[in-house]
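Q: Turn this into a model:
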Amino acid sequence: MTDSDRVRAHVFVTGRVQGVYYRANTRDTADERGVAGWVRNLEDGRVEAVFEGPESAVESMVDWCHEGSPAASVTDVEVTYEEPTDEEDFRIRY
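A: Okay, here's the model as predicted:
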C-alpha cells in the first residue's frame, strides 16, 4: 500500500461512551478491519480515536462509531481528516 492509499480520521465521539466497553469494541473492530490507530477516554466523557489505513476501512470505522459498542448511546461523532502518520497497529491509550 502506498502512502496515497492511506487516510487518517481523527474522531471525537459524544454520548454514553465510557464504561460501556466502547474502547475495547473499537479496538476489536479496528483489528478485524485492518485499521491502525488508537482510542482513549477523555476527561469530559467523550472518546477520542484515530483510524488510519485504506480509505474504505477507515470510513467503515467512522460509520461504526455512530453505533459503537452494544451498550453505548452515541449522540455525536466529529471527524477531521489528517495526513497519515504511519500508525502500525491499533491500541487503547490510557
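Q: CA atoms for contacts and neighbours, from now on please.
A: Noted.
Q: For the residue nearest to the spatial centre of the chain, which non-adjacent residue is closest in space?
A: Ranked by distance to the mean C-alpha position of the chain (Cα atoms, centre = their mean), the top residue is A49 at 4.1 Å. Distances taken as Cα to Cα, 6 or more residues apart in numbering put V39 closest to A49, at 4.2 Å, once the chain neighbours are dropped.
Q: another one to check against the first:
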Amino acid sequence: MSEHARLVAWVRGRVQGVGFRWYTRARALEIGGLSGFALNLADGRVQVVAEGPRDGCQELLKWLVGDDTPGRVDGVTEIWDTPRGGYDGFAIR
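A: This is a model prediction of the structure:
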C-alpha cells in the first residue's frame, strides 16, 4: 500500500480560461483516491492541491508537466508535505 502524501503545485503558463481546472479535476478523479482542489490565482497561475496515495499524486504531477494538458504549461513548482485532510472530493475553486 502506498503512503499518503500532499502535493501542492503551482502551474505557470496559459492555464486560465482554457478549462485547465476542469481537466485537472477530471484527471484527479480518473486516477482515483485523490482529494483537493484546483484554484485560479490572481497572477495567472493555477494552484493544485492533491492529497492521497503518493503514487496517485505523482501521476497527477506527471500529467501537469506533460503535453496532454489544455492551454500551455511553461513550468510547475511543487512541494510535498504530510496530508492535512478536510477535503471533500476534488473541487474546482
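Q: Does the residue nearest to the centre of structure 1 belong to a helix, a strand or coil?
A: Under DSSP: H, G, I helix; E, B strand; the rest coil, A49 of structure 1 falls in the strand class.
Q: and it, what is it in contact with?
A: A49 of structure 1 makes contact with 10-12, 37-40, according to Cα atoms under 8 Å, 6 or more residues apart in numbering.
Q: with structure 2 superposed, average distance for the strand or helix carrying T80 of structure 1?
A: Using DSSP states H and E, the element containing T80 of structure 1 is strand 73-82. Following superposition, strand 73-82 of structure 1 is found to deviate from structure 2 by 0.6 Å on average (mean Cα distance after the TM-score superposition for structure 1).
Q: Show me what counts as buried in the helix or strand following that strand.
A: Remark: after strand 73-82 of structure 1, the chain's next helix or strand is strand 90-92, criterion DSSP H and E. Within strand 90-92 of structure 1, the residues that count as buried by 16 or more other Cα atoms under 10 Å are 90-91.
Q: before we move on, the earlier item: quick check: the residue nearest to A49 of structure 1 touching R46?
A: No. With contact defined as Cα atoms under 8 Å, V39 of structure 1 does not reach R46; the gap is 10.8 Å.
Q: sorry, back to before: closest one of the contacts of A49 of structure 1 to S73 of structure 1?
A: Of all the contacts of A49 of structure 1, S73 of structure 1 sits closest to F12, with 13.9 Å by Cα to Cα.
Q: Leaving out chain neighbours, which residue sits closest to the closest one?
A: Nearest residue to F12 of structure 1, sequence neighbours excluded (Cα to Cα, 6+ apart): E48, at 4.6 Å.
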